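1. structure of the sequence below:
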Amino acid sequence: MPLQNFSRSLRNPEHPLLREFSLITALLTGVYVWQQLVAEVLAIVGSPSAFGGIIVYGLIHGGVLLSGIGLLVGAYASLREFEIGLKPLSTSDLPIIGVAVLTPLVLVGLTKLVGIVTNVPYTSLTKTSVAANPPLGPILAILGLGLLVGVPTLVLICQILIQGSFCQAVGADGAIVLTTLTTGFVMTSNTGGLATIPELGKLLGLIVFVLLLGVALLGAEKAERRWLRYLAATPIVIFAVIVVLSGVSQIESIAGGLFAATQLTVLGIAAYTYDRSNSLLAPTLAYVSLLLANRTVVVLEAGM
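-> Got it, this is the predicted structure:
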């Protein structure tokens, strides 16, 4: 089938939401496989010392990883004919810029303040360790890798791949909500903060969700009695409840709850500001602000 015919067939599915979730899941799985492949190939080539040190190795690994993800997402967006917001921000976008930059700073500061009051170290939330009075070089190097690789990867996956897909099915406002919920599940790390690449367990959970969604939609379509339609939707409701309760059970303190809420809020802010500004720079600012705020608090905490 020619690519144009394939593209047209994607625009008129019987179940658009199931289509988008399926495509997102397949592409995120491809991103995960690409990450594993890059890591395996570089491991065969040599250790970090063979590349001239961990920093150079990180730049090579991150550059190759980001290039592959960029090509995949770019080809997908071209095939689906997404409108990618590449325009610069203007003075009319100042309120959006303020929301994107200030919200992460305020939330991280509030989380740190509550942590001080309740005696919960911020490093226990981010699950990072920094020595007392740490040297500036390694900190800046890690921060640079996060800015050069982590932030662009988040923008490509969250805004173009996920948010762009949902816009095809439910429109702009619905896409903001679904993007926030979906990225809040797959792009949060079990080791603290946002994940650059979805973890395997999160991907498996997303696959289960898509299968249950398909069963629910099929049951609603085929069942002749109303109670059978409700019964078909029961597994997906149970799955959602389990995911929520599992996430809540991992929160051990008020500061931990604020930390988790901060990650979800920033993902929502990124989706909202991208839609309202039609510029990828807006979510980029939100992710950069969160990264800088987290790193600053961790370093200051170690210094104190």
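
2. alpha carbons only for contacts and neighbour counts from here, please
-> Will do.

3. thought residue 153 was touching residue 71?
-> No: contact criterion C-alpha atoms under 8 Å: residue 153 and residue 71 do not qualify, at 11.6 Å.

4. out of those two, which sits in the more crowded spot?
-> The residue with more neighbours, out of residue 153 and residue 71, is residue 153; 22 against 11, by other C-alpha atoms under 10 Å.

5. how far away from the center of its chain is the helix or strand where the more buried one lies?
-> Element membership for residue 153 (DSSP states H and E) is helix 151-154. Its chain's C-alpha centre and that of helix 151-154 lie 9 Å apart, by C-alpha atoms, centre = their mean, to the nearest Å.

6. just after it, pick out the following helix or strand.
-> Helix 151-154 is succeeded, C-terminally, by helix 164-186 (DSSP H and E).

7. run through who's touching that following helix.
-> Helix 164-186 is contacted by residues 11, 16-17, 20, 24, 77, 82, 158, 162-163, 198-199, 202-203, 206, 263-264, 267-268, 271-272, 275 when judged by C-alpha atoms under 8 Å, 6 or more residues apart in numbering.

8. another sequence for comparison is provided below:
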Amino acid sequence: MSRHTRGSLRPAATEFVVVAAVLVVLYLWQRLLRLASSVAFGSLPVAGGVSGALFLAGVVAIIGGYARVRHVDCGLRPPTAGDLPWIGVAAGSPLGLVTLTALVSRATGVRYGSLTGTAVAADPPLVPVVTVAGLGLLVGIPSLVVVCQVLVQGSFARVVDGDAVVVPTTAVTGFVTVSDTGGLAAIPGLGRLGGVVVFAVLLGGAALANERIDPHRRGLRVLAYLPVAALVALAVGSGVAGLGSVAAGLFAATQFVTLGVAAYAYARTGSLLVPAFAYAALLSANRVVVVAFEAGAGL
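-> Model prediction:
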């Protein structure tokens, strides 16, 4: 007989543990590919394009296989005419917030490039800049869509009904994809990945312990989640403490809002192309601000 109780968090905890395991596999794939690329191509100009294509192919294959095994909907359908308002919201929200952040950063003397973690030489050649940016978008956008919507949102949709799935999706993707060096990255760095694994262990252990504690001993049931709450408070506190400026706060908020809008738009439309517009708008707008207004490329 199942020991699940009404309101049990075990199903959600199980999904998070599985997501964490897949993220570990993706991280190992990324590290292996970087090592192989450095050996095979060195500093050849084709290295970035080839490694980017192989990285994306691996991410799609790994998460596609995961979705197939666990019967997760991949959203491989085109948007309909009724989805056009959601496309507008998905693309418009990041563009508006990036514009606001750029204006605040200029007014407060904060370089926008310091927020995105990118630097471009003054008056750079237009073709190489556009080429590099284009390759980054071709790899970054589908990678984010597959990780955020198929892996994370698709997994939580198995146990969370309706629009409520947007909340855990935004929280998890916010921690996983918001890079320490600025911008969004589909695969978390080692530090964040370690945090994800530790959280998965604590959450899974708390969910199991909670089911084995007498339902009438509510104090002990709450204490079972105390380590989980402490880790969340530590992550949030360290993130807020590291902002350093109003512009940095707006930049972080822009990323979280974009992730939330993408998740909500996907929940409403069921098409992966709709959240792709949100990531495309954010990544391209960030690049345009840095290149056109700080490096003076005249874009």
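
9. picking up where we left off before, the contacts of helix 164-186 of structure 1 in strands, which ones?
-> Counting by DSSP state E, no part of the contacts of helix 164-186 of structure 1 is found in strands.

10. in helices, which of the residues you listed appear?
-> 11, 16-17, 20, 24, 77, 202-203, 206, 263-264, 267-268, 271-272, 275 (DSSP state H).

11. widest-spaced pair of those residues?
-> 11 and 263 (32.1 Å; C-alpha to C-alpha).

12. more neighbours: which of these two?
-> Higher neighbour count among residue 11 of structure 1 and residue 263: residue 263, with 24 against 13, using other C-alpha under 10 Å.

13. quick one, what contacts that one?
-> Residue 263 of structure 1 neighbours (C-alpha under 8 Å, 6+ apart): 184, 188, 193-194.

14. name the nearest residue to residue 275 of structure 2, sequence neighbours excluded.
-> residue 262 (4.3 Å; C-alpha to C-alpha, 6 or more residues apart in numbering).

15. alignment lookup: that neighbour to structure 1.
-> In structure 1, the residue matched to residue 262 of structure 2 (TM-score structural alignment) is residue 270.

16. give the equivalent position in structure 1 for residue 146 of structure 2.
-> Using TM-score structural alignment, the equivalent of residue 146 of structure 2 in structure 1 is residue 156.

17. contacting residues around its match?
-> Residues counted as contacts of residue 156 of structure 1 (C-alpha under 8 Å, 6+ apart) are 69-70, 73.

18. at 6 Å what do you get?
-> Shown in contact with residue 156 of structure 1 (C-alpha atoms under 6 Å, 6 or more residues apart in numbering): no residues.

19. and the gap between it and residue 36 of structure 1?
-> As judged by C-alpha to C-alpha, to the nearest Å, residue 156 of structure 1 and residue 36 of structure 1 stand 18 Å apart.

20. and the gap between residue 114 of structure 2 and residue 131 of structure 2?
-> Taking C-alpha to C-alpha as the measure, residue 114 of structure 2 falls 22 Å from residue 131 of structure 2.

21. if you could redo that for residue 171 of structure 2, that was the one I meant.
-> Noted for residue 171 of structure 2: a distance of 33 Å to residue 131 of structure 2, by C-alpha to C-alpha.

22. count the neighbours of the aligned partner of residue 15 of structure 2 in structure 1 for me.
-> Aligning on TM-score structural alignment places residue 15 of structure 2 opposite residue 20 in structure 1. Using other C-alpha under 10 Å, residue 20 of structure 1 has 24 other residues around it.

23. then the one 5 residues further on?
-> Close neighbours of residue 25 of structure 1, defined as other C-alpha under 10 Å, add up to 20.

24. same question, residue 161 of structure 1
-> The number of residues near residue 161 of structure 1, taken as other C-alpha under 10 Å, comes to 24.

25. who's the closest spatial neighbour of it, skipping the chain neighbours?
-> Counting by C-alpha to C-alpha, 6+ apart, residue 73 is the residue found nearest to residue 161 of structure 1 once chain neighbours are left out, at 6.2 Å.

26. and what of residue 94 of structure 2?
-> residue 282 (5.2 Å).

27. next one: residue 254 of structure 2
-> Distances taken as C-alpha to C-alpha, 6+ apart put residue 97 closest to residue 254 of structure 2, at 5.8 Å, once the chain neighbours are dropped.

28. identify the residue of structure 1 aligned to the one you found.
-> Per TM-score structural alignment, residue 97 of structure 2 is aligned with residue 107.
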